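**Q** okay, predicted coordinates and the sequence, questions at the end:
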Amino acid sequence: MSTAYIVVTILAAAMAGFSAGSIFFHAKWVVQPLADYSVPRALWPWLGAAKAAGAVGLLVGLAVPAVGVAAGIGLVLYFSGAVVTVARARWFSHIPFPLVYMAPVVGSLVLGFTA
């Protein structure tokens, strides 16, 4: 296990956890775009829970690699869905935001497979 893998995985987990907390605490800069994209408010807690579970899974994956891989794949799918949602809402200038959160997750998966 390399130092780069550990650092990137912790960064990815921290970013996903921060994103989950932003939904749980209804940060205006997060929930207002969700409303603008027509994401039903009833789904917001589930979206936060999915990101929180992914963050925890990445950290557990440092000890149990299969869990980390599953969490990483889940988060990549989650953030891919976010890109699709933003594109469907035609807010193309917002597409980079989910990609910023997805990048360290992809990096963690790549570094995990090469380690």
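**A** All right, it came through fine. Numbering: from 1, shown residues only.
**Q** only C-alpha atoms for contact and neighbour calcs from this point on.
**A** Fine.
**Q** quick one: Ile6 and Leu62 touch, right?
**A** Yes: between Ile6 and Leu62 there is a contact under Cα atoms under 8 Å: 7.3 Å.
**Q** which stretches in the protein count as helices?
**A** Ranges of helices in the chain, per DSSP state H, are 3-24, 28-36, 44-60, 65-88, 96-114.
**Q** and Thr9, how far from Gly68?
**A** Look at Thr9 and Gly68: by Cα to Cα, to the nearest Å, they are 9 Å apart.
**Q** can you pull the residues that touch both of the two?
**A** Residues within reach of Thr9 and of Gly68 at once, by Cα atoms under 8 Å, 6 or more residues apart in numbering, are 58-59.
**Q** reformat the helices of the chain as JSON lines; add mean neighbour count.
**A** Below are the helices of the chain laid out as JSON lines (neighbours: other Cα atoms under 10 Å):
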{"stretch": "helix 3-24", "mean neighbour count": "20"}
{"stretch": "helix 28-36", "mean neighbour count": "13"}
{"stretch": "helix 44-60", "mean neighbour count": "21"}
{"stretch": "helix 65-88", "mean neighbour count": "19"}
{"stretch": "helix 96-114", "mean neighbour count": "18"}
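**Q** use this one as the comparison:
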Amino acid sequence: MEPAYVIITVLTLVANGAIAVADFARAPFVLANSAEVGVPLSWLPWLGALKAAGAIGLLLGLLGARPLGVAAAVGLVLFFLGAVAAHLTRRVYHNVAFPAGYLALAAASLGLALAVG
């Protein structure tokens, strides 16, 4: 297995696992960001579940279920494209780097998974 694939994918799954926990815990920064971009608080458990599912899928991909890892990476790319779009639509530019960073990690994980595949 390629070291770059493993390192980037582990970073991606840890980052998404951590932000999923923050969503479930309703961390103050999550609540503030959600309010700024117009995300209803009732969506937080669902958004956290999607991020957690992506992280678990990436882990399973590393453990041998490569198609599941690719699907998880695709899902995370789509999720964070939506997050970046929400920030841009609402003109919340001061922290768009955060979802863009998650998007970059997910895209890198996807690209590497396809390259190693």
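**A** Nice, I can see it. On a predicted model such as this, the values are computed, not experimentally measured, just so you know.
**Q** quick one: Ala25 of structure 2 from Ile19 of structure 2, how far?
**A** For Ala25 of structure 2, the distance to Ile19 of structure 2 equals 10 Å [Cα to Cα].
**Q** thought Ala71 of structure 1 was touching Leu59?
**A** No: assessed by Cα under 8 Å, Ala71 of structure 1 is found out of contact with Leu59, at 9.2 Å.
**Q** residue in structure 1 matching Leu47 of structure 2?
**A** When structure 1 is aligned by TM-score structural alignment, Leu47 of structure 2 is paired with Leu47.
**Q** count the neighbours of the nearest residue to Ala35 of structure 1 once chain neighbours are set aside for me.
**A** The spatially closest residue to Ala35 of structure 1, leaving aside those adjacent along the chain, is Arg41, at 7.4 Å (Cα to Cα, 6 or more residues apart in numbering). For Arg41 of structure 1, the count of nearby residues is 11 (other Cα atoms under 10 Å).
**Q** so Arg41 of structure 1 versus Ser93 of structure 1, what's the distance?
**A** Look at Arg41 of structure 1 and Ser93 of structure 1: by Cα to Cα, they are 22 Å apart.
**Q** ok, Leu58 of structure 1 next?
**A** Distance, Leu58 of structure 1 to Ser93 of structure 1, by Cα to Cα: 29 Å.
**Q** next up, the contacts around the residue located most distally from the centre of structure 2.
**A** In structure 2, counting by Cα atoms, centre = their mean, Met1 sits farthest out from the average C-alpha position, at 22.5 Å. By Cα under 8 Å, 6+ apart, the contact list for Met1 of structure 2 reads Val116.
**Q** before we move on, the earlier item: now the match of Leu47 of structure 2: how far from Val110 of structure 1?
**A** Using Cα to Cα, we find Leu47 of structure 1 at a distance of 25 Å from Val110 of structure 1.
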